[in-house]
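Peer 1: Show me how the following folds:
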Amino acid sequence: MTDDLVSTESVIELRIENIALLFDPLDPFPTPSRDLSKTAEDFIVEWARELPRRNPIRLILHIPQSGQHDLSQLQVAFSNHFRQRARRVKGDIDELFGVGRTSLMIGLATLIACVLGGQVAVMLLGSGSAARILSEGLIILGWVANWRPLEIFLYGWWPLARRRKLFQRLAEMPVEVLTT
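Peer 2: Coordinates of the predicted model:
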């Protein structure tokens, strides 16, 4: 294996005065089950987005030496938090596809109705300009009704899938604590 193919580790560094600031103060659960604070999560996620996607990520926490710190559950807490975030995004993807399926059924029914309506217009009004305008307008309307489901199935889920993969990477990252 050449050196070009070996991925290097990407590092996120976070300096914090107190470990408690990493966690949501309103979450009543003990540390391994607590959610990260919005600020800490946003900082980590934004930094991770800028890192190469193929590299594993490692988190280094810089904390002051003074004070009591319960460091034993930090790895579990970070893994639990980001694993839960990945599950939530998976639920968002599933919900989006559900909306897409419903929208597709409505869109296809609308398209069929518009095509049939256009044919009826030609039969009733003849082959004149009014019948063609009405017929083609209905066909355009039928295709426009399918715009949203096509957008969902072709492009709409990509950002969510990328976010889920990022959360999965963050759930696997080792956490290292350095005292200053």
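Peer 1: alpha carbons only for contacts and neighbour counts from here, please
Peer 2: Fine.
Peer 1: in this structure, which helix has the most residues?
Peer 2: For the chain, the helix that runs over the most residues, judged by DSSP state H, is helix 74-125.
Peer 1: what helices or strands is that one leaning on?
Peer 2: On a contact count with 3 or more C-alpha pairs under 8 Å, 6 or more residues apart in numbering; DSSP states H and E, helix 74-125 meets helix 129-144, helix 147-151, helix 158-172, strand 175-179.
Peer 1: Quick one: closest of these to D24.
Peer 2: Comparing those against D24 with C-alpha to C-alpha, the closest turns out to be helix 158-172 (17.6 Å).
Peer 1: and this one, so I can compare the two:
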Amino acid sequence: MELSETGRGDMSLQIDRLARLFEALPFDPAHPEMTREPGVDVLAERISDDGTPPGGRLRITVTEQEVTPAQAETVTRALRVYCEQRAQALRREVARVRRNGRSGLKGGIPTLALALVLSALCEQFAPFPAAINRLFSEGLLVLGWVVLWHPLEILLYAWRAPIRLAKAYERLAQMPVLLQGRPATP
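Peer 2: Modelled structure (predicted):
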């Protein structure tokens, strides 16, 4: 599989057979460096990573015997459906991640509030020697914020990569596809 950008958002993918567009290859110990993901996923990752501008075309090059007018229409339709389904799945995943983040906040915020109250009580009433009071007071503050760490990370960052990838699949679904053949290599 060979992927290249040809300018103005155009992309070119050269694959050995059309099925490789949607199928992953099994791991081959003789060629561990080989790209195994389906061609469409490689394209979406590239668009997501590079921010390929919208409005480009996708040129898919395969062996001549696989290129027919009917096959070109089938590939275009299959690519659109596959990309739309992947984008929808990623958006559902983002919704699930955000729900998990909000759910974590439901437990984290009261825990932080309790930790703040206990820390203030520890400082105000000083039930232990000064060094131990400070240890408990500071420890409770740290504990309260640590409990919020993961939910905040989810809400602030975890959804960004999947949403960027979903947008890449949506852009890929809209790209006009040009299927072209090349002579088969022996």
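Peer 1: overall similarity of the pair, as a TM-score.
Peer 2: The TM-score (TM-score structural alignment, normalised by the length of the first structure) is 0.76; 162 aligned residues with a C-alpha RMSD of 2.6 Å.
Peer 1: on that earlier part again, redo the helices and strands packed on helix 74-125 of the first structure as CSV? Include distance to S79 of the first structure and mean neighbour count.
Peer 2: CSV is the format used below for those (distance: least, C-alpha to C-alpha, whole Å; neighbours: other C-alpha atoms under 10 Å):
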stretch, distance to S79 of the first structure, mean neighbour count
helix 129-144, 43, 17
helix 147-151, 33, 16
helix 158-172, 4, 18
strand 175-179, 9, 14
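Peer 1: G91 of the first structure: which of these is closest?
Peer 2: Each of those was scored for nearness to G91 of the first structure using C-alpha to C-alpha, and the closest is helix 158-172 (10.0 Å).
Peer 1: Where in the second structure does that closest one fall?
Peer 2: Under the alignment (TM-score structural alignment), helix 158-172 of the first structure falls on residues 160-174 in the second structure.
Peer 1: how big's the offset between the matching stretch and the first structure?
Peer 2: Taking mean C-alpha distance after the TM-score superposition for the first structure, the mean distance separating stretch 160-174 of the second structure from the aligned residues in the first structure is 1.1 Å.
Peer 1: Outside of that stretch itself, list whatever touches it.
Peer 2: By C-alpha atoms under 8 Å, 6 or more residues apart in numbering, the list of residues contacting stretch 160-174 of the second structure from outside reads 43-45, 47-48, 54, 79-84, 86-88, 90-91, 93-94.
Peer 1: As a markdown table, the helices and strands packed on helix 74-125 of the first structure with distance to I63 of the first structure would be great.
Peer 2: A markdown table is the format used below for those (distance: least, C-alpha to C-alpha, whole Å):
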| stretch | distance to I63 of the first structure |
| --- | --- |
| helix 129-144 | 56 |
| helix 147-151 | 46 |
| helix 158-172 | 20 |
| strand 175-179 | 5 |
